[in-house]
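Engineer: sequence and predicted structure are below.
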Amino acid sequence: MIRPQNKNRRHRNISYTKHLFIIQLFFVFFLVSACNPVITFLSFHPDDRYIIPQTLLPKGMEEVFIETKDGVTIQALYLPHPSSKRFTIYFHGNAGNIYHRIHDYEKLHKLGTSILAVSYRGYAKSEGYPSESGIYLDGKAAFDFVKNIIKVSEKNIYILGRSIGTTVAVDLAQDTDIGGLILISPLSSGQDQASFMGLGFAAQLATNAFQNEKKVRRLKAPLLVIHGNQDKIIPIDFGLKVFKAATSVRFFYEVKGGGHNNLTSKFGDQVFSAVSDFFSKTHNTK
């Protein structure tokens, strides 16, 4: 015999379904609204402990402090070159801080360029907390400092970014008339990177994050992309996507056997030779 369904039970089922839908809707809303904090958490690993005293820095290198548009004071290391007009602004990767890359600055300096190595907000002695929009403001403040305070012409400024630093470099370079843009191990986009990392649904929420491939299309300056073909963190295919998207004069250097974190430590001769060649090729380009 078929028993009639209890009316109270039916109402409980409808109520349960309704509440489940609300919970699911809230969960989706939470994921979307939390997308930027999640991306920030995954993208930045700041180190504010490893500090080298000014007295132990390489000869001629000094600390400078720069205020950003939103009122955050960031730190940078400035190494002037006595005889070269060329100036390179250096944006490092997502881990460690500017002090971990001092050997890179010294090698670049020997190629004939002044250096400003920028510490993102939350890193080393810089104030604040890192975020995608925040590090773009840091980059703009550093560029304005070089142009307006140190008085360097745009055509003599080169912007170098490594790993996540390439996102700052591309964002900054897309609307400037600089001497050249150097990208070491660039990601193509936040969505590509999230998919590569196996983040699944979260990758669809990162569609507007770190859009190197899209922004580089606006670049007018010469471009050099350097990427290791054994990079397991940001695959070389992503670097090639950025390179192919550019319409300006462009060069690609593949480091055979190079990974993500060992490019300048193990393959430094190749990397800095490629940078030196780029400096020479673009000297009279603009």
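Structural biologist: Here it is on my side, so go on.

Engineer: going by C-alpha atoms from here, please, whenever you check contacts or count neighbours.
Structural biologist: Noted.

Engineer: helices of the stretch 151-286 of the chain, start to end?
Structural biologist: Assigned by DSSP state H, counting those that start in this stretch, the helices in the stretch 151-286 of the chain fall at 165-173, 190-196, 201-204, 212-215, 236-245, 263-266, 268-282.

Engineer: second one coming, line it up with the first:
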Amino acid sequence: MKFLSSLASRSHSGYTRLIKPSVRNSKVQAIISILGKLFCCIAEYSPHALLLVTVLYKTSKDHPFIPILDDVPRYVFVTSIIILFLGVLYKCQDLLLYHPSMPPSSRVYVPLPPPNIPYDDVFITTSDKVKLHAYFIKQQENEIQDAPTLVYFHGNAGNIGSPSYIPLYMTCHVNILLVEYRGYGKSEGSPSEGGLYLDGEAALLYLFDRQDINIRKVVLFGHSLGGAVAIHLATRSEFADRIAAVIVENTFTNIQAVACHLFRNILPFVSYLPRWAVKNKFLSSQKIPDIQCPLLLIYGDSDEVVPSEMARALHEASRNPRSAVVEITNGTHNDTWCVTPLYRISIALFLRKVFDLTEDRTEPISSEESVSLSWEWQNAVTDSTGFF
């Protein structure tokens, strides 16, 4: 783990290259894409094929009168074994990305909210009939209707019992729907990229059906992997007009970039494998330009998992005039929320800016107005003098 952390702590020379294709030739990109799809198809059946080849090889050695593999050139056989082995690794990528059992008790013990915080313990059924566990943290009865509601998507480990939402509840005066992905905590099923998107959609539909909240004040919040889910949902046509704002924390441009970042110094060829053989993609940098609502990106400058440059890359890729980016000094991947009051203050100021506008703003009609509006939102979030 320390080895991976040391790899992740190395910085990139520039963040814009994280969102630009490394291969510019369209023909080469097309070939790589075809090879990638072929590899993915092979990978689906690799465990069974590898078992069959192993049995045949063992049989031919133990019984020379069965010359099944005698006529197969050795280099073809070895190449096949390597491809099948890589296919097995492809199938095992979910084990590398999703950690619902970290820490070990996360699947059986989900901490309850503090006793002074009212909440509903709910279960949400997705469109593919998976039952998800969630906490709906709510303000007092006389405030719940007017308060914004955050849909909180956690990272790739643990469950919804983390206390990271408490400062948001106390400082920002929001309702919070804490959603456990499939395969996490008390939720059913197994995690996957498509599955997590369905989980997010089910969470939103659950909120839109509630009668005790203001459905015009729904805000998506995502930490790390949850940021990719939030970005995806905000770009869906059926939800885009119903999302008031998006907040992401320590999230990434895409899984390929994170994998290349972590493994680029292990072996030269290994760092190129994720470019075409990755199973879970979460292509946030390609989706984020389609977000039209206000957007806040928060990152810790000491993040040991996701390079801090990725937040800047996402901000640049968004081209959103109603966006802001906040750097948390000494913030690591999992404790950015608690190292400084700037974290919760910047979110509170952002929400104030989102919901206290006295006039509806349309999209800028010129680049000058776009720049001016961008600075307006950035200053509104980073200037905390009027908060206290």
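Structural biologist: All right, it came through fine. From a predicted model like this one, the values you see are computed outputs, not experimental measurements.

Engineer: indicate which one of the helices of the stretch 151-286 of structure 1 is closest to residue 26 of structure 1.
Structural biologist: For residue 26 of structure 1, the closest of the helices of the stretch 151-286 of structure 1 is helix 201-204, at 15.6 Å, according to CA to CA.

Engineer: show me what residue 165 of structure 1 aligns to in structure 2.
Structural biologist: Taking TM-score structural alignment, residue 165 of structure 1 has residue 226 as its aligned residue in structure 2.

Engineer: so who does the residue lying closest to that match once chain neighbours are set aside touch?
Structural biologist: In this structure, residue 226 of structure 2 finds its nearest non-sequential neighbour in residue 153, 4.5 Å apart by CA to CA, 6 or more residues apart in numbering. By CA atoms under 8 Å, 6 or more residues apart in numbering, the contact set of residue 153 of structure 2 is 178-180, 220-223, 225-227, 229-230.

Engineer: residue contacts, the match of residue 165 of structure 1?
Structural biologist: Listed by CA under 8 Å, 6+ apart, the contact set of residue 226 of structure 2 reads 152-156, 248, 251.

Engineer: of those, which is the most crowded?
Structural biologist: residue 153 (29 neighbours; other CA atoms under 10 Å).

Engineer: next structured bit after the one helix or strand residue 13 of structure 1 maps to?
Structural biologist: Taking DSSP states H and E as the definition, one finds residue 13 of structure 1 inside helix 7-33. Downstream of helix 7-33 of structure 1, the next assigned helix or strand under DSSP H and E is helix 35-43.

Engineer: measure how that next one sits relative to helix 7-33, angle-wise.
Structural biologist: Counting by axes from the mean of the first three to the mean of the last three CA atoms, to 10 degrees, helix 35-43 of structure 1 lies at 60 degrees to helix 7-33.

Engineer: can you list the buried residues in helix 35-43 of structure 1?
Structural biologist: For helix 35-43 of structure 1, the neighbour count (16 or more other CA atoms under 10 Å) marks 35-36, 39, 43 as buried.

Engineer: now the residues you listed in TSV, with distance to residue 280 of structure 1?
Structural biologist: Shown next, in TSV, are the buried residues of helix 35-43 of structure 1 (distance: CA to CA, whole Å):
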residue	distance to residue 280 of structure 1
35	42
36	40
39	38
43	34
